[in-house]
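In: No letters, just coordinates:
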């Protein structure tokens, strides 16, 4: 069938040694021969339509034409379904990638704000923490964005020292607590 041409009728008796259970089951249903028609679109063969017959004679020309028409319609349906499944898969993968990217960007922002660092440094911290702890980056990012504990100060310092040694602050200059932006300091001007 890989040639894409219809195969001659085969009597099940010829296949008893090769496919004994199949030949027995077909015989129990009064089928004595099979004719295979290719499921193809142009040169692409995707399978075969098997016509089971209760007579050992070959199919007539008209029966082969009708059978091939059914095979052609089945081919179109199968390929359309495959195409739709592929499109759905690509859409799902793209949506997942977009959702992951959004979580990663949010987590970078949280880490950068809390540790007063640049976004690229926050990404390095996030990536290193995921690798060192065998975590999926998207899962870690989602957790951080949703309020889970951030990588520790030591993890942050280590990542910064390795990836950006020229901008790494001395440990004693590092903020111990995240900045508190809830208070606003107001300066008043006095005349004097």
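Out: Structure received. What you see is a predicted model; the values in this text were computed from it and never measured. Residues are numbered from 1 along each chain as shown.
In: from here on, contacts and neighbour counts on C-alpha atoms
Out: OK.
In: which other helices and strands contact the top helix by length along the chain?
Out: Longest helix of the chain, by residue count under DSSP state H: helix 61-115. On a contact count with 3 or more CA pairs under 8 Å, 6 or more residues apart in numbering; DSSP states H and E, helix 61-115 meets strand 33-41, strand 44-53, helix 119-132, helix 137-145.
In: Highest mean neighbour count out of the ones you listed?
Out: strand 33-41 (a mean of 23; mean count of other CA atoms under 10 Å).
In: Who are the packing partners of that strand?
Out: By 3+ CA pairs under 8 Å, 6+ apart, strand 33-41 packs against strand 10-11, strand 44-53, helix 61-115.
In: quick check: angle from the longest one to helix 119-132?
Out: If I follow you right, that is helix 61-115. On the basis of axes from the mean of the first three to the mean of the last three CA atoms, to 10 degrees, helix 61-115 is oriented at 110 degrees to helix 119-132.
In: Need the distance between the two termini of stretch 125-139.
Out: 14 Å (CA to CA, to the nearest Å).
In: neighbouring contacts of it?
Out: 100-101, 103-104, 107-108, 140-141, 151, 155-156, 159-160 (CA atoms under 8 Å, 6 or more residues apart in numbering).
In: now with 6 Å?
Out: 100, 156, 159 (CA atoms under 6 Å, 6 or more residues apart in numbering).
In: try stretch 63-80
Out: Contacts to stretch 63-80, defined as CA under 6 Å, 6+ apart, come from residues 39, 49.
In: Tell me the buried residues in that stretch?
Out: 64, 67-68, 71-72, 74-75 (16 or more other CA atoms under 10 Å).
In: Among the helices and strands packed on helix 61-115, single out whichever gets nearest to residue 95.
Out: Closest to residue 95 of these, according to CA to CA: helix 137-145, at 12.9 Å.
In: what's the angle from the closest one to helix 61-115?
Out: Relative orientation of helix 137-145 versus helix 61-115 (the same axes, to 10 degrees): 40 degrees.
In: structure B:
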């Protein structure tokens, strides 16, 4: 049995001051031996603190069951996890909330980090969080950048840059914007964030399925 990551509910609400959005995504993990875990990831836009949040829980109702909590930090070209005391979310498979020190002492901490790594590798909402955290740029046609056209074509360049275009063909006047902001406006872009460099995907209109082009 392979590792399975199943995306669960997604909650998105404005912050109390209406300056940003609070986003939380939940999911379930099953390991190759049937090990069960739950996780939650989240982030809040429009705040000075540019970090993500993570909770991973195992062993609900069993001795040794626990939930760890961490922040997700920009680590140069990637991200890093750092344990915290403050609970972030309750997850179905979780046990008691652990402080950072209790988590470090827990024998199953390596497994819970393994769950977190798989969640960030396979959950599309975690990809969104990562691009927000790293402030990933993408090259957009002026029409898409100014939201005069919807995104109908997404390409992943050999240099790693994402390219977004609408009905107007890309030219030399492209504009750089944050990929996470484009996803803010169109959540269906989550379906094509796993394009390999050199691949592209197109659709006929917003809401239509994406077609992969090699």
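Out: Everything's here; your move. Note that the structure is predicted; figures quoted are calculated from it, not measured.
In: Any idea what the TM-score is?
Out: The TM-score (TM-score structural alignment, normalised by the length of the first structure) is 0.23; 73 aligned residues with a CA RMSD of 5.1 Å.
In: any idea how far residue 66 of the second structure is from residue 29 of the second structure?
Out: Residue 29 of the second structure is 15 Å from residue 66 of the second structure, by CA to CA.
In: do the same with residue 116 of the second structure
Out: For residue 116 of the second structure, the distance to residue 66 of the second structure - CA to CA - is 14 Å.
In: Over to residue 134 of the second structure?
Out: 29 Å.
In: So those two - more neighbours on which side?
Out: More neighbours surround residue 66 than the other of residue 134 of the second structure and residue 66, with 24 against 21 (other CA atoms under 10 Å).
In: Is residue 144 of the first structure in contact with residue 107, as I believe?
Out: Yes. Applying CA atoms under 6 Å, one finds residue 144 of the first structure in contact with residue 107, separated by 5.5 Å.
In: Skip the chain neighbours and tell me the closest residue to residue 40 of the second structure.
Out: Once flanking residues are discounted, residue 40 of the second structure sits nearest to residue 26: 4.4 Å by CA to CA, 6 or more residues apart in numbering.
In: Now do the SS call for the one you found.
Out: strand (DSSP: H, G, I helix; E, B strand; the rest coil).
In: mind listing what it touches?
Out: Residue 26 of the second structure sits in contact with 8-9, 39-40, where contact means CA under 6 Å, 6+ apart.
In: out of the buried residues of stretch 63-80 of the first structure, who's nearest residue 11 of the first structure?
Out: Lowest distance from residue 11 of the first structure to the buried residues of stretch 63-80 of the first structure (CA to CA) belongs to residue 64, with 16.8 Å.
In: what separates the closest one from residue 73 of the first structure, distance-wise?
Out: Where residue 73 of the first structure is concerned, residue 64 of the first structure sits at a distance of 14 Å (CA to CA).
In: do the same with residue 126 of the first structure
Out: 52 Å.
In: and what of residue 39 of the first structure?
Out: When residue 39 of the first structure is compared with residue 73 of the first structure (using CA to CA), they lie 9 Å apart.
In: longest single helix anywhere in the second structure?
Out: helix 109-122.
In: Need the contact partners of that one.
Out: By CA under 6 Å, 6+ apart, helix 109-122 of the second structure touches residue 126.
In: returning to what we had before: filter the contacts of residue 26 of the second structure down to just the buried residues.
Out: Buried members of these, counted by 16+ other CA under 10 Å: 39-40.
In: Among the contacts of residue 26 of the second structure, name the ones in strands.
Out: Those of these mapping onto strands are 8-9, 39-40, per DSSP state E.
In: In those, find the pair that's most separated.
Out: 9 and 39 (11.2 Å).
In: Which residue comes closest to residue 9 of the second structure once chain neighbours are left out?
Out: Of all residues not flanking residue 9 of the second structure in the chain, residue 26 sits nearest, at 5.5 Å (CA to CA, 6+ apart).
In: What of residue 180 of the second structure?
Out: residue 132 (5.1 Å).
In: between the helix or strand where the one you found lies and helix 109-122, how many degrees?
Out: For residue 132 of the second structure, the host element (DSSP states H and E) is helix 124-134. Orientation check (the same axes, to 10 degrees): helix 124-134 of the second structure against helix 109-122 gives 90 degrees.
In: so after helix 124-134 of the second structure, what's the next helix or strand?
Out: Per DSSP H and E, the first helix or strand lying C-terminal to helix 124-134 of the second structure is strand 137-140.
In: what about the strands in the second structure?
Out: Applying DSSP E to the second structure gives strands spanning 4-14, 21-30, 36-44, 52-58, 66-74, 79-83, 137-140, 153-156, 162-165, 175-178, 200-202, 211-213.
In: OK, contacts around residue 177 of the second structure?
Out: Neighbouring residues of residue 177 of the second structure by CA under 6 Å, 6+ apart: 137-138.
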